[in-house]
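J.: What follows is a protein structure lacking sequence information:
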């Protein structure tokens, strides 16, 4: 990712490329019942539609070249890059935004989601689910308590979209199945809460079992009964790969668990009431070949293989040390040869000796949430962290909250007389992440943000817009959004962002006990029938 892109860069780029197709992501809310749980599910489905350019203007150049006779001529049949108008840029930034009001008074008030493709089709994906669970509360005379289980997930695919789409459709359900087995049913037909260690093990089992299905079981089915018609469907989720970030929040005990496989990241923004200062804490640690703990783990598992991690990459090639799919780093050479000879695939990685090198088993962290203290969580694929620091991300959310009057802005003693210059800057945010595991900052701007943009009703879209703005520059946003795929991948990654606001209070303007679409922050408003009640 490159920062500070300006007109001079684009004036030198000429290409003969058609407009790119963007993935049209549609959300479905479905209700289902199983065991003694009820579910509100919004899996993320994808179709591809052609995009028709709106009103545009162009940056173009006249290029000359020396001909064989020593002369020069104007190059013909080359188009400049169209730079979209503010209206078209806004439409593209908002195309995949969704927002939901969780009016249940149990600790989650709202969550916003937004995506911006760079690859075509987008390789990112996401899914969310809300499950109502009757809990037997051992601290309240074993009485029944209706708890909500919230799941939010972000999937960052690589080498294709197939693995991330498979995770979108299956991962949360796999985890719920494992949790269902460890939350034992009491004589009162209520769920008993197990220990943290048991819950963590169940989540890990869900991840590992799904990856085994992708990489081994589905492919073995294909080898046992070869069928060219189903080869792509069964093989591509194994041959491509995806990182996975999933958060699980239990409203009964206010515990948030974050499971990460790969290098997507979750952050917690909080207000320290003692000094009235905002803090950010990384809830996950990037699992890559640059993580010393991961490197040590791989070296111990593969002794006498000095190239197991080279230049921060597994076998010198794959950056995430944990991922779904990526069978090239999990299958033995014989298995790879068998699959590739019968169907298709890529050559085995150099230095492949003792696979598997990559695992889908997540690292899980546990955190207590304070819904009454303005806690919020940001989850995003690594494309966001290539452009913004942890502190900037939380600062941008705080500014947005102030603008929407969700919180009162901090004012200086003379603020009633004139506007402080600090009002044009992001608030000071302190990173309190564990220093031993503090994620390496990946943003590429040398200085702090000089400004910001406040244009969006959806806070996830707000973060994406500001990530592209290079410190509040609207022209930079327009330029970066206008670059078509695949050229755009040189300047920005796919971007997927989810922001969750924790709050115990109910919204008096909303129907009680419901999950409702927030139309103001959802592109197109979605259908009124998609609102659901538990």
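T.: Everything's here; your move. Not measured: the values here are computed from a predicted model.

J.: Please count neighbours and contacts with C-alpha atoms only from this point.
T.: Will do.

J.: doesn't residue 156 make contact with residue 163?
T.: No. Between residue 163 and residue 156 there is no contact under CA atoms under 8 Å: 9.1 Å.

J.: next, the one to line up against it:
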């Protein structure tokens, strides 16, 4: 699979454009290239955006750049924070994307990447459609793996899907798709094939970044490339990838690590009032006693105690590699677990995948673990429901003015369907930890024109403006005790 990854990524590497807002969130990547799947499943880059003429065949539909519309980027002036909001144009099925990341360190570890493409020849009904990919990578133990992964994950997964799924389409597009055993075409169900490809490419990327780069460093015999390879491979990363098909309205979520994805869905109640359903799309991959190699992973004392992750090569490299790095390339002492005789790897980057059909008005939240240390699933959906209902999507940027006399919201005020008793009563024992650490009760506000900033503000004190200001004024390393890294990306689907 790693060879397949390199073949696909080498051919499908459109230029990357930077959309950097307030400096250090890092880079918001979105594609500016186009590609096709031909009869052989090969990828071709299209340079039409450079003014070069293009020829297309009946089965070649160009892949378009992510059609971001108007950007409004006056958000938080903070040295470790950045955010953006953008409308989305075209037939993507997505109306808008808001995003924010706030670090508690002197560098950023969380990155978001966007890509939207029009494809044909790779869907089971042979029709053209639009795929939108949004990935959120959350690093720990350094930012190297998270940054490298963010640069390549969307292109690699897309390249893998296009390379593999063309086999599901017959030359005659009018012939119905079939998976009958006598057919010369694949017998594996299409949905299972998509999941298999995504899982395979997650693992292939991880292998490339933890093993292939290191082999190149060994072949050079020099310490400098080995140090760079180690900085990437030894740092860890959680990754969320969403893939939305505009024609089928199917949303697919792949998770490796402890980030989380939830969906909010508007409902009309019998009394005519609106509330929002909460759909949890992922399960946190934290270390449980029943998890494979749980005792070994616990010994490693990871900054994030996850059972799956990109990087964390000390749990993937064999003793011989670690010993060679230590003796010849300024590497750490080998990690030698005392609770098992089993050889590594003890941890994998293979994701868990779920899917859901999108309905008008739905919104998706991709967030790092730090967001959920302050807010419950119900509170996040309820806060976004208030934000939508009050028309904040069209609000001006005068946040300071609205903060001068904000309406205070309690957890029980949020328009959430099927809330638990603890949420309704505002119980402090709701599974979150940060408000208890700050010794204050939860009270929220709705003043921000950016939905991700709206969540972050309420995850950092909400109506308690003094607490919010105090938390944001803290510098590393002390800030890490009082606030976690917080990143959130919200995707609003068409009404």
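T.: Cool, the structure landed. This structure is a prediction, so every number in the text was calculated from the model and none was measured.

J.: Mind listing the shared neighbours of residue 163 and residue 156 of the first structure?
T.: Residues touching both residue 163 of the first structure and residue 156 (CA atoms under 8 Å, 6 or more residues apart in numbering) are residue 242.

J.: quick one: the helices in the stretch 151-300 of the second structure?
T.: 190-207, 213-220, 223-234, 294-300 (DSSP state H, counting those that start in this stretch).

J.: same deal with the first structure?
T.: 7-11, 86-94, 162-182, 196-212, 218-224, 228-239, 292-301, 333-342, 382-385, 390-403, 459-468, 474-482 (DSSP state H).

J.: Give me the contacts around the fourth one.
T.: When contacts are taken as CA under 8 Å, 6+ apart, the neighbours of helix 196-212 of the first structure outside the stretch itself are 170-171, 174-179, 182, 259, 324-325, 360-362, 364.

J.: Tell me the buried residues within those residues.
T.: Among the contacts of helix 196-212 of the first structure, those classed as buried by 16 or more other CA atoms under 10 Å are 170-171, 174-176, 178-179, 182, 259, 324-325, 360-362, 364.

J.: Out of the residues you listed, which is nearest to residue 454 of the first structure?
T.: Of all those, residue 454 of the first structure sits closest to residue 259, with 31.4 Å by CA to CA.

J.: do you know how far the counterpart of the closest one in the second structure is from residue 136 of the second structure?
T.: Residue pairing (TM-score structural alignment): residue 259 of the first structure is matched to residue 254 of the second structure. To residue 136 of the second structure, residue 254 of the second structure is 11 Å away according to CA to CA, to the nearest Å.

J.: what do you get for residue 202 of the second structure?
T.: Separation of residue 202 of the second structure from residue 136 of the second structure (CA to CA): 14 Å.

J.: Could you do residue 263 of the second structure as well?
T.: As judged by CA to CA, residue 263 of the second structure and residue 136 of the second structure stand 16 Å apart.

J.: higher neighbour count, these two?
T.: residue 136 (28 against 22; other CA atoms under 10 Å).

J.: what's the matching range in the second structure for stretch 206-225 of the first structure?
T.: Using TM-score structural alignment, stretch 206-225 of the first structure lines up with residues 201-220 of the second structure.

J.: Relative to the whole chain's centre, how far out is that stretch?
T.: Distance, stretch centre to chain centre, for stretch 201-220 of the second structure: 22 Å (CA atoms, centre = their mean, to the nearest Å).

J.: What is the end-to-end distance of it?
T.: Per CA to CA, the first residue of stretch 201-220 of the second structure is 27 Å away from its last.

J.: Buried residues of it, list them for me.
T.: Judged by neighbour count using 16+ other CA under 10 Å, the buried positions of stretch 201-220 of the second structure are 201-211, 213-214, 217-218.

J.: One more: stretch 439-451 of the second structure?
T.: In terms of neighbour count (16+ other CA under 10 Å), stretch 439-451 of the second structure has its buried residues at 441, 442, 443, 444, 445, 446, 447, 448, 449, 450, 451.

J.: ok, now stretch 297-308 of the second structure?
T.: Quick answer for stretch 297-308 of the second structure (16+ other CA under 10 Å): 297, 298, 304, 305, 306, 307, 308.

J.: Against residue 349 of the first structure, how distant is the closest residue to residue 306 of the first structure other than its chain neighbours?
T.: Of all residues not flanking residue 306 of the first structure in the chain, residue 299 sits nearest, at 7.7 Å (CA to CA, 6 or more residues apart in numbering). Distance of residue 299 of the first structure to residue 349 of the first structure, given as CA to CA: 17 Å.

J.: now swap in residue 90 of the first structure and tell me
T.: 42 Å.

J.: the more surrounded of the two?
T.: More crowded of residue 90 of the first structure and residue 349, by other CA under 10 Å: residue 90, with 18 against 15.

J.: Tell me which residue of the second structure lines up with residue 169 of the first structure.
T.: Using TM-score structural alignment, the equivalent of residue 169 of the first structure in the second structure is residue 151.

J.: burial of that match, as a residue count?
T.: Neighbours of residue 151 of the second structure (other CA under 10 Å): 19.

J.: circling back to that earlier point, and the two most separated of the buried residues of stretch 297-308 of the second structure?
T.: 298 and 308 (12.5 Å).

J.: sorry, back to before: which one of the buried residues of stretch 201-220 of the second structure is nearest to residue 369 of the second structure?
T.: So of those, ranked by how close each gets to residue 369 of the second structure (CA to CA), first place is residue 202, at 20.2 Å.

J.: ok, that closest one to residue 111 of the second structure distance?
T.: 17 Å.

J.: just residue 259 of the second structure next, same as before
T.: Here residue 259 of the second structure is placed at a distance of 12 Å from residue 111 of the second structure (CA to CA).

J.: Show me what counts as buried in stretch 391-408 of the first structure.
T.: Those would be 391, 392, 393, 394, 395, 396, 397, 398, 399, 400, 401, for stretch 391-408 of the first structure by 16+ other CA under 10 Å.

J.: Adding distance to residue 245 of the first structure, write these out as CSV.
T.: As requested, those are exported to CSV (distance: CA to CA, whole Å):
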residue, distance to residue 245 of the first structure
391, 20
392, 21
393, 18
394, 19
395, 22
396, 22
397, 20
398, 23
399, 26
400, 24
401, 25
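
J.: rewinding a little: can you tell which of the helices of the first structure is closest to residue 28 of the first structure?
T.: helix 162-182 (11.8 Å).

J.: what's the closest one in contact with?
T.: Helix 162-182 of the first structure has contacts (CA under 8 Å, 6+ apart) with 43-45, 123-129, 151, 155-157, 194, 198-199, 202-203, 205-207, 209-210, 236-238, 240-243, 324-325.
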